[in-house]
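Trainee: Sequence unavailable; structure follows:
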């Protein structure tokens, strides 16, 4: 077991963890300390890279980039050494601009995959429901985006993709979908519900799968009570896992479906299940924590084959869990120390 700290890096920067790698390293962002002035928060430009025990090594900057406005990395995904991440200049909860990048360990280059300015036409739009986090598939990255429309709703939602190499154009994979999760064989899973699909039944959600050839089918569906939404999705191996939550009810339910047997396991969660909670899956295990939500701050691991549940820790206000390959990582706040600092326990799961 090793510990990686959110301590200062050279240049008075702080290190924030974005994802766990299959090799047991951490994808992290070195961020300049934000400055305040004239009532506004000014952020600095992130440097994204790997923290593998010997320190932080940033990826090279992309030759083609977004505007010169400083941006901080907010999401990342890793598969077989390839890393994709999202940066945003926004410090406003109601506005989300983005740039998506991908780093290849083979070419040792970083490519710009997409820029929100190509879709928003200069208008300010919020983040996609659930999250705009990227997901790596076989040879493409996928993410959900919002864009201005002229319909009854001012903002539309769709899922886009682009080759990890940065070649070709950004394409629309499906309209009116959220929470995209891609698999290594080139399939894509996503959620469709009324919050992103006007005219869809308000009391229903569907989880769809798009094959590498482009055909789409419903994997499963369920009922939504008033105020409920699907707020998290994780897919790996034969398991499809999702959270149905409601802020009004103060509770949520995690479902784990084995598509090979068509059997599901449910977990009653002792928190609201917000989009900021952490839900990660591997073919063998499911891991979750409530992020910064109130309620149960436990950090959990569920073993599919054994049908056993472990509580590996609990961190109120920062209950973070990552899972990738045979490795797990979970956050730990120090009993004493600088406010906002955290460490991560990284271990190979051998149970």
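Mentor: Arrived safely. As the structure is a prediction and not an experimental result, all values here were calculated from the model.
Trainee: C-alpha only now, for contacts and for neighbours.
Mentor: Noted.
Trainee: what's the burial count for residue 164?
Mentor: By the criterion of other C-alpha atoms under 10 Å, residue 164 has 25 neighbours.
Trainee: Would you enumerate the residues in contact with it?
Mentor: 102-104, 111, 113, 139-141 (C-alpha atoms under 8 Å, 6 or more residues apart in numbering).
Trainee: cutoff 10 Å now
Mentor: Each residue near residue 164 by C-alpha atoms under 10 Å, 6 or more residues apart in numbering is listed here: 82-84, 101-104, 110-113, 136-142.
Trainee: Quick check: PyMOL command selecting the buried ones in these.
Mentor: Here is the PyMOL selection string for the buried members of these, based on 16 or more other C-alpha atoms under 10 Å:
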select buried, resi 82+83+84+101+102+103+104+110+111+112+113+136+137+138+140+141+142
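Trainee: Show me the contacts of residue 164 that map onto strands.
Mentor: Those of the contacts of residue 164 mapping onto strands are 82-84, 101-104, 110-113, 136, 140-142, per DSSP state E.
Trainee: Closest to residue 188 out of these?
Mentor: Lowest distance from residue 188 to these (C-alpha to C-alpha) belongs to residue 142, with 8.4 Å.
Trainee: Residue 188 contacts residue 208, correct?
Mentor: Yes: using C-alpha atoms under 10 Å, residue 188 is in contact with residue 208, at 8.1 Å.
Trainee: got any residues that touch both of the two?
Mentor: Residues touching both residue 188 and residue 208 (C-alpha under 10 Å, 6+ apart) are 180, 216.
Trainee: So between those two, which is more surrounded?
Mentor: Neighbour totals were compared for residue 188 and residue 208, and residue 188 leads with 24 against 19 (other C-alpha under 10 Å).
Trainee: Next, the contact list for the more buried one, please.
Mentor: Residue 188 neighbours (C-alpha under 10 Å, 6+ apart): 135-138, 142, 173, 180-182, 208-212, 214, 216, 235.
Trainee: one more time with 8 Å, if that's ok
Mentor: Contact analysis of residue 188 by C-alpha under 8 Å, 6+ apart lists 137, 180-182, 209-212.
Trainee: another structure for you, compare them:
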């Protein structure tokens, strides 16, 4: 199926949120005494004048999927469409055994019938799950796994150009002759580049490694005609902007090479440069990275017991003394230190497009708020609160964020900015 008219995946430049007519916007939020933006305290509610269309899509997934089925969104396109995975609800059998069912992948444009991109196998024993997707200028990329274990994760990487058919570009079983592979730190997250490549992270068998595996970044052509090949070893969190690959080197993937610090690299046309670096205190890890044409943002989490949530679930992580549980925003090419944002949660999921950075805490403990930061003027907006499914995605003029209710249901709202 051709999906060019459905995806409209061109990445439009994002205008500043300041262009909201006569809306009396507040000044940029103040920083605390240490120069840190405090997300919970400093964010203002997003004004209604921000939106051209407030509810392009607004629904709980249980209502979308129907009785006995599950659905969730994996990505947002610059046409305001949602990339959705849907499957029958898991079945709990004797002795607590859980049976998972294979999932469909579809693109949903509000007001139109869903366009199925990948149909679930008919075999009842197939456990194929689609757990990640990215929508870029050239097409749609997604990750499938048959694993039902948190400790192991095989993978198949698929790509569908905006004007073509899906094709398999990478298969862990074919490459490594095994499905017993641990998930790499930070996840696999395949993404397409502007020069016809797909990049993703993997854990490759390595007899010389202490744990038997090495974290690396693989690449394959979007044609699917060539086998995946390693691009960078001892690296994680690949992110692609145009034809540039950004990635992280840190002690968890490069033991013995880096101690107590991290590096963020940019690889363009074979030239590799360190563009950001920093200190990691004991128990800290750089867990998330997003990149755009003008900025980078990363999240540093901590396992420090003193930074764990208190009895107040909204307090989250407060490891301010060592910069843990914080988002850092760096302007590319700038000699200025990165801006630090105290996230007040034990994990975040981020999205960066143009001049906007969005984030939520996912299902992590801590602040369930969903935030939007204008990188042009440092204005910080709060889109909502979504306990257990806090998320923000940005694509062109569209923004999506999670919603939840007292019954624990999760859903999503999509809006178009002015």
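Mentor: Perfect, thanks for sending it. For clarity, every value in this text was computed on a predicted model and none was experimentally measured.
Trainee: Would you mind reporting the TM-score between them?
Mentor: Once the chains are overlaid, their TM-score stands at 0.90 when taken by TM-score structural alignment, normalised by the length of structure 1; 337 aligned residues with a C-alpha RMSD of 2.0 Å.
Trainee: and the nearest residue to residue 338 of structure 2 once chain neighbours are set aside, what does it touch?
Mentor: Among residues not flanking residue 338 of structure 2 along the chain, residue 330 sits closest, at 4.5 Å (C-alpha to C-alpha, 6 or more residues apart in numbering). Going by C-alpha under 8 Å, 6+ apart, residue 330 of structure 2 touches 295-297, 337-339.
Trainee: same deal with residue 109 of structure 1?
Mentor: Residues counted as contacts of residue 109 of structure 1 (C-alpha under 8 Å, 6+ apart) are 59-62, 103.
Trainee: Buried only: go through the residues you listed for me.
Mentor: Buried among the contacts of residue 109 of structure 1 (16+ other C-alpha under 10 Å): 59, 103.
Trainee: picking that back up, from the contacts of residue 188 of structure 1, which two are the most distant?
Mentor: Maximum pairwise distance among these (C-alpha to C-alpha): 14.1 Å, between 180 and 212.
Trainee: Comparing those two, which shows the higher neighbour count?
Mentor: Between residue 180 of structure 1 and residue 212, counted using other C-alpha under 10 Å, residue 180 has the larger neighbour count: 30 against 14.
Trainee: The more buried one and residue 314 of structure 1: what is the separation?
Mentor: Residue 180 of structure 1 sits 28 Å away from residue 314 of structure 1, going by C-alpha to C-alpha, to the nearest Å.
Trainee: and what of residue 97 of structure 1?
Mentor: Separation of residue 97 of structure 1 from residue 314 of structure 1 (C-alpha to C-alpha): 33 Å.
Trainee: Between these two, which has more neighbouring residues?
Mentor: Set side by side, residue 97 of structure 1 and residue 314 show more neighbours around residue 97, with 23 against 20, by other C-alpha under 10 Å.
Trainee: Aligned to the more buried one, what sits in structure 2?
Mentor: By TM-score structural alignment, residue 97 of structure 1 lines up with residue 154 in structure 2.
Trainee: just checking, that match touches residue 176?
Mentor: No: using C-alpha atoms under 8 Å, residue 154 of structure 2 is not in contact with residue 176; the gap is 10.0 Å.
Trainee: Count residues in the vicinity of residue 208 of structure 2, would you?
Mentor: 9.
Trainee: secondary structure class for it?
Mentor: Reduced to three states with DSSP: H, G, I helix; E, B strand; the rest coil, the structure at residue 208 of structure 2 is coil.
Trainee: what about the helices in the stretch 101-250 of structure 1?
Mentor: Ranges of helices in the stretch 101-250 of structure 1, per DSSP state H, counting those that start in this stretch, are 117-120.
Trainee: Can you show me the strands along it?
Mentor: Ranges of strands in the stretch 101-250 of structure 1, per DSSP state E, counting those that start in this stretch, are 109-115, 135-136, 140-148, 155-163, 171-175, 178-182, 188-193, 204-210, 216-223, 229-236, 239-246.
Trainee: Mind putting these into CSV with distance to residue 5 of structure 1?
Mentor: Converted to CSV, the strands of the stretch 101-250 of structure 1 look like this (distance: least, C-alpha to C-alpha, whole Å):
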stretch, distance to residue 5 of structure 1
strand 109-115, 25
strand 135-136, 25
strand 140-148, 29
strand 155-163, 33
strand 171-175, 38
strand 178-182, 29
strand 188-193, 33
strand 204-210, 37
strand 216-223, 40
strand 229-236, 26
strand 239-246, 29
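Trainee: Nearest to residue 129 of structure 1 among these would be which one?
Mentor: Residue 129 of structure 1 lies closest to strand 178-182 among the strands of the stretch 101-250 of structure 1, at 6.7 Å (C-alpha to C-alpha).
Trainee: From the contact counts, what lies against the closest one?
Mentor: Using 3 or more C-alpha pairs under 8 Å, 6 or more residues apart in numbering; DSSP states H and E, the elements in contact with strand 178-182 of structure 1 are strand 135-136, strand 140-148, strand 155-163, strand 188-193, strand 229-236.
Trainee: can we see that at 6 Å?
Mentor: Applying 3 or more C-alpha pairs under 6 Å, 6 or more residues apart in numbering; DSSP states H and E, we find strand 178-182 of structure 1 packed against strand 135-136, strand 188-193.
Trainee: Contacts only, for the residue lying farthest from the centre of structure 2.
Mentor: Relative to the centre of structure 2, the most outlying C-alpha is that of residue 94, 35.3 Å out, by C-alpha atoms, centre = their mean. Under the criterion of C-alpha atoms under 6 Å, 6 or more residues apart in numbering, residue 94 of structure 2 has no contact partners.
Trainee: do the same with residue 349 of structure 1
Mentor: By C-alpha under 6 Å, 6+ apart, the residues touching residue 349 of structure 1 are 326-327.
Trainee: Give the aligned equivalent of it in structure 2.
Mentor: Structural correspondence for residue 349 of structure 1 with respect to structure 2 (TM-score structural alignment): residue 417.
Trainee: How about residue 137 of structure 1?
Mentor: Aligned by TM-score structural alignment, residue 137 of structure 1 pairs with residue 193 of structure 2.
Trainee: I'd guessed residue 92 of structure 2 sits against residue 100; true?
Mentor: No: using C-alpha atoms under 6 Å, residue 92 of structure 2 makes no contact with residue 100, being 9.1 Å away.
Trainee: Pick out whichever of these two has more residues nearby.
Mentor: Comparing residue 92 of structure 2 with residue 100 by neighbour count (other C-alpha under 10 Å), the higher total belongs to residue 100, at 21 against 11.
Trainee: what sits against the aligned residue in structure 1 for the more buried one?
Mentor: Counting by TM-score structural alignment, residue 100 of structure 2 corresponds to residue 43 in structure 1. By C-alpha under 6 Å, 6+ apart, the residues touching residue 43 of structure 1 are residue 34.
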